[in-house]
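[1] got a structure for you, letters missing:
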C-alpha cells in the first residue's frame, strides 16, 4: 500500500471521537484526532448527566469530557486543533484536506457530531443578545428574568428545568399537545411551578431593539398569535449533522447523517462513522461510545487486512 502519514485519522473529539482515540491508542496504532474547536463536543454544554453508566450520582458534561480527554492523552493519543475542509476517498489512501496542508491515512473514523437546528425566525439578530442554544452556558445571565424555551424532546425539557434555577419564569413552547421527552423528565417539568407550557404552538418571530424583548408564537389549532414578553429565548428543536466537508464522499440519508453498517463502516471501505453524525435511532453519550468502540476495532481489523 502507498505510504501514509497515519494508520488512522479520527475527525471530531466528542465522546465518540475520544473513545475511538482511546481504543486506537491502546492498540498502539499511529493515530491522530482532529478537532476544530475543543475536545468534548456537545456534552461540554450539558449541565448534568444522570444516565451514563458508572456515575450513579451523575456528572457534569464538562467533567466527563475532561476525564475522557485525559484518559486518551495518557494513552498517547495526539489531539490536534484543525478543521477538515474536504476529503478525497477515491484511492486506497484516505486524504484529509486541512486549511494549511493535507494528510493521509489508511483508515478514517468520522465522528464530527451534529449542531443545533435554527428556527429561522430572525434569531441571528439576537444571538448573544437574548438568543441561545446552551442553557448551561447562558442561564446565569437570566437570573430572575423571563425566558422562552422552544422544543419538546429530552434536551428541551432538561434544559428548561435547568433554566428554572436562574429564571423566574420559563415558557416552554411545543408544537404538539404532549412532550416527546423521557417520562421522568416530563414528571419533573410538570412539577416545576416556574414552567408554563405553551401547547400546540410555534415561535414565529422575535422582537426587540438592543436585545430580545419578546417572542411571537402562533397556536397551530386556533391560529391565535401573541407575543410572550421575555428577556431570552433558548432553542432546542433538533440537530443537523456536521458533514459539510463531506461533499458526497460517503453515502448519507436525506438529512445528511452518514449511513453505516453494523461495523460502523460507511459506503467507502476503511471509512467508519460513529456518534451523532451517524444515521442512528438514538443519539446519547452511551451510544456514541458504543459506536466508537466498534469503529475503532473494525478500523484496526481493516488495516491489518490490507
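    Yep, it's here. If you're wondering where the values come from, they're calculated on a predicted model, not measured in any experiment.

[2] Please count neighbours and contacts with C-alpha atoms only from this point.
    Will do.

[3] buried sites along the longest helix seen in the chain?
    Using DSSP state H, we find that the single longest helix of the chain is helix 285-304. For helix 285-304, the neighbour count (16 or more other Cα atoms under 10 Å) marks 285-296, 298-300, 302 as buried.

[4] what's the burial count for the residue lying closest to residue 296 once chain neighbours are set aside?
    Leaving aside its sequence neighbours, residue 296 sits nearest to residue 20 (Cα to Cα, 6 or more residues apart in numbering; 5.2 Å). Number of residues near residue 20 (other Cα atoms under 10 Å) recorded here: 32.

[5] Just want the angle from the helix or strand residue 20 falls within to helix 285-304.
    Assessed by DSSP states H and E, residue 20 sits inside helix 15-26. Computed by axes from the mean of the first three to the mean of the last three Cα atoms, to 10 degrees, the angle separating helix 15-26 from helix 285-304 equals 40 degrees.

[6] Contacts for helix 15-26, please.
    Contacts to helix 15-26, defined as Cα atoms under 8 Å, 6 or more residues apart in numbering, come from residues 10-11, 31-33, 39-41, 43, 65, 68-69, 71-72, 75-77, 109-112, 274-275, 285, 288-293, 295-297, 300.

[7] Pasting the second one now:
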C-alpha cells in the first residue's frame, strides 16, 4: 500500500533542545511544524540529573527541562513524533522530501537538529558485555549497581557528572581516563571530595573479563606500562560522541568529523536547509547555545518561507 503524503511548512529532524526550541518559535509564528525523533526525546540531555547552568533554574533535571520545552512547542501547534523512524531524505528537491516508515512528508524548510550519540567502548568484548556490565546511560541503568563497584570511563563533563551521580549507588567508584580531566572544576572538586571515588588518570582499559557478565577489567598505566586486573561490576562509558548525520551525507556539506557546516545563521549549503545544535560545526556546545541555534534557525526559516512565497 502506498504511503500517505503530507505537507508541512517546516520539518525539524531531532527533538533535543535545539529542535524543540526551533519548534516552539516556528509554532508561535503560525507555521505548520513537525518534529521527527528516531530515539529519546531530549537526546543526551534527557538523562542529566542536575543541570546547574541553564538560566532561570538553579538546578533542574534534564528530563524536566526538555518536557517543559516540548509542552511549550506543542501548545503552539507543533507536532512531535518519536515513533516513526526516518528512512530517507531528499533535501535538494523543492519541496524537500522526508520519508519515514509510515509517511512521506513534503516541506519547504528542513531544520536538522539530530544531535549526537555516545561513542561506543572500542574493545572487541564490548558487544559481549553490552547491558551485562557495559552501559551508556547512568540514569537508565545506574540503579542496577546498588552497593556495587562502578567504573566510569571518560574525562569530560559528561563523564564526571555521571560519576558524581553514580556515587549514590556505588560502594566504590573509579573514574578512569587516558589523560587529564577536561570537566569543569566545580564538578571535578565535587567528585574529588567524595570518599567513594578514586580518580585514575593516564590510565586505559585494555580488556574486559567475566563469565556471562562483567567481573573484571584489565587497566594499563600509560606512564609505566604496568597492567593490573581490577574487579568492577559495571562500566559507564562517556568517551565522546558521534554526529547523527549519516542520513544527510552527499547532500549537505560536512567536515571530516561528520558535523554539518553551517554558520551562526545556521544556514547550510542548501537553500531552505538549516542545521542547529551539536550537529553543527561550532566551537561551543552547551544547552544555551543549542537553544540559541534553534531560535536562529526558526526565525530565519520563517523569513526564507516568506520570501519564497512572495516570489
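    Received, thanks. Every value quoted in this text rests on a predicted model; they were computed, and no experiment measured them.

[8] TM-score for this pair?
    Superposed pair, TM-score by TM-score structural alignment, normalised by the length of structure 1: 0.95. Supporting alignment: 302 aligned residues with a Cα RMSD of 1.4 Å.

[9] sorry, back to before: and the alignment partner in structure 2 of the residue nearest to residue 296 of structure 1, how close does it get to residue 109 of structure 2?
    Correspondence of residue 20 of structure 1 to structure 2, assessed by TM-score structural alignment: residue 22. To residue 109 of structure 2, residue 22 of structure 2 is 12 Å away according to Cα to Cα, to the nearest Å.

[10] What of residue 115 of structure 2?
    Residue 115 of structure 2 is 18 Å from residue 109 of structure 2, where distance means Cα to Cα.

[11] Quick test: name the residue nearest the centre of structure 2.
    Taking Cα atoms, centre = their mean, the centroid of structure 2 lies closest to residue 44, which sits 3.7 Å from it.

[12] Can you tell me what it aligns to in structure 1?
    The equivalent of residue 44 of structure 2 in structure 1 is residue 42 (alignment by TM-score structural alignment).

[13] pretty sure that match contacts residue 12?
    No. Counting by Cα atoms under 8 Å, residue 42 of structure 1 sits too far from residue 12 to count as a contact (11.1 Å).

[14] Would you double-check that the residue nearest to the centre of structure 2 falls in a helix?
    Yes. The assignment for residue 44 of structure 2 is a helix, going by DSSP: H, G, I helix; E, B strand; the rest coil.

[15] any idea how far residue 28 of structure 2 is from it?
    For residue 44 of structure 2, the distance to residue 28 of structure 2 equals 26 Å [Cα to Cα].

[16] and if you look at residue 60 of structure 2?
    Distance from residue 60 of structure 2 to residue 28 of structure 2, by Cα to Cα: 25 Å.

[17] now swap in residue 16 of structure 2 and tell me
    According to Cα to Cα, residue 16 of structure 2 and residue 28 of structure 2 sit 18 Å apart.

[18] Who has more neighbours out of the two?
    residue 16 (31 against 17).

[19] wait, the more buried one sits on residue 36?
    No. Shown here, residue 16 of structure 2 and residue 36 do not form a contact pair, counting by Cα under 8 Å, at 10.5 Å.

[20] Regarding the closest residue to residue 79 of structure 2 other than its chain neighbours, what is its secondary structure?
    Of all residues not flanking residue 79 of structure 2 in the chain, residue 34 sits nearest, at 4.8 Å (Cα to Cα, 6+ apart). Three-state call for residue 34 of structure 2 (three-state DSSP): strand.

[21] show me what contacts the equivalent of residue 34 of structure 2 over in structure 1?
    When structure 1 is aligned by TM-score structural alignment, the residue opposite residue 34 of structure 2 is residue 32. Shown in contact with residue 32 of structure 1 (Cα under 8 Å, 6+ apart): 6, 8-10, 21, 77-80.

[22] if we can go back for a sec, which other residues reach the longest helix of structure 1?
    Here helix 285-304 of structure 1 makes contact (Cα under 8 Å, 6+ apart) with 7-8, 15-17, 19-21, 23-24, 29, 52, 106-109, 263-265, 270-276.

[23] equivalent range in structure 2 for it?
    Using TM-score structural alignment, the residues of structure 2 aligned to helix 285-304 of structure 1 are 287-306.

[24] try stretch 181-191 of structure 1
    Going by TM-score structural alignment: stretch 181-191 of structure 1 matches residues 183-193.

[25] Can you mark which positions in that stretch are buried?
    183, 187-188, 191.

[26] Go through the residues you listed and flag which are in strands.
    With DSSP state E as the criterion, strands contain none of the buried residues of stretch 183-193 of structure 2.
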